[in-house]
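Participant: Attaching a predicted model along with its sequence, questions to come.
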Amino acid sequence: MRCATLALFLLFLTPGVLRAEPNAADKAAFQEIIGAQISAFRADDGAKAFGFASPALQTKFGSPGVFMDMVKSGYAPVYRPRSVEFRAVIDHTRGPEQQVFVIGPDGRGYLAHYMFERQPDGSWRISGCYLERAQDESV
């Protein structure tokens, strides 16, 4: 009995166990947020694009202008994508990740890994993104 209680206690201490996997509404929100941010990038609306970033990212970059400069120089495939296709949502201990296949302005395929963080009000914000050169080239 003592071992079962200890095992149950340890199970609840394991990171991510108490978090629920993203549901259909969360997944729809991720796609809406990413789509709106890409639209803001296309319109060069730095303030709007910056608004989708988590408070930690906003603090890191400090201003919409600095954020946009970083996106323009290092994230051209999401700044000016030729096409966008939403793929899998993966739940990590650090939070959900929405994978997005994009064809960049260079005509090459990339997998953008968008990390999300739930805010105290229940909304989602982008907490990070990294690009990976994709093996496949089709949308």
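Facilitator: Nice, thanks for sending it over.
Participant: drop to CA atoms for contacts and neighbour counts, all remaining ones
Facilitator: Will do.
Participant: doesn't E97 make contact with V89?
Facilitator: Yes. At 5.5 Å, V89 counts as touching E97 under the criterion of C-alpha atoms under 8 Å.
Participant: These two: which is more packed in?
Facilitator: Between V89 and E97, counted using other C-alpha atoms under 10 Å, E97 has the larger neighbour count: 24 against 20.
Participant: want to compare, so here's the second one:
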Amino acid sequence: MRAFFAVLILGLAAIVTPSPARAQDPLDTTRSMIEAQIKAFLQDDSEKAYSYAAPGIKAAYPDKNLFFAMVKKSYEPVYHPGNYAFGRSRSIDNGAMIYHEVLISGRDGKDWTAIYQVIRQPDGGYKIGGVQILPDTESKGI
């Protein structure tokens, strides 16, 4: 009988004891980061938006205001999307590089596809290394 209670207590302890924290899925992590940057653009928060840029982007645009001006001029659908949704994602080399497709309806009514390239940094975190936007010329209907 004592053995039964010992097993029962150990079993309950295993259920109640929290499991070690699991590393968050890189696809979820990077998707959340892209969404945070889009929200920063929508709030005209240049400092926060710039914080998600990879070192290569920061080397090309060493000032948050230059970066923000470039995004406003060349990436209007990303800068102020009407609506957006995440499409496909792809992880390369065990998460060293991740691509996310973001489907955007611009405020002007045009549809776009933004392909985000996200790069794992030496500290294990991720930064946005680039975005390619393509006009969506074929309506898929609703």
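Facilitator: On my side now, so go ahead. Computed from a predicted structure; not experimentally measured.
Participant: What is the neighbour count of V102 of structure 1?
Facilitator: 27.
Participant: Sorry, wrong one. I was asking about F30 of structure 1.
Facilitator: For F30 of structure 1, using other C-alpha under 10 Å, the count is 25.
Participant: F67 of structure 2 now?
Facilitator: Neighbour tally, F67 of structure 2, other C-alpha under 10 Å: 19.
Participant: A24 of structure 1 now?
Facilitator: The burial count for A24 of structure 1: 9, using other C-alpha under 10 Å.
Participant: next one: G46 of structure 1
Facilitator: The burial count for G46 of structure 1: 20, using other C-alpha under 10 Å.
Participant: Please name the residues that touch it.
Facilitator: Residues in contact with G46 of structure 1 (C-alpha atoms under 8 Å, 6 or more residues apart in numbering) are 40, 64-65, 67-68.
Participant: In helices, which of the residues you listed appear?
Facilitator: 40, 64-65, 67-68 (DSSP state H).
Participant: Of those, which is the most crowded?
Facilitator: M68 (21 neighbours).
Participant: nearest residue to that residue other than its sequence neighbours?
Facilitator: G46 (5.9 Å; C-alpha to C-alpha, 6 or more residues apart in numbering).
Participant: And for F116 of structure 1?
Facilitator: Nearest one to F116 of structure 1, counting by C-alpha to C-alpha, 6+ apart, is I126 at 4.6 Å.
Participant: Quickly find the element holding the aligned partner of that neighbour in structure 2.
Facilitator: Under the alignment (TM-score structural alignment), I126 of structure 1 pairs with I128 of structure 2. I128 of structure 2 is located in strand 126-135, with elements delineated by DSSP states H and E.
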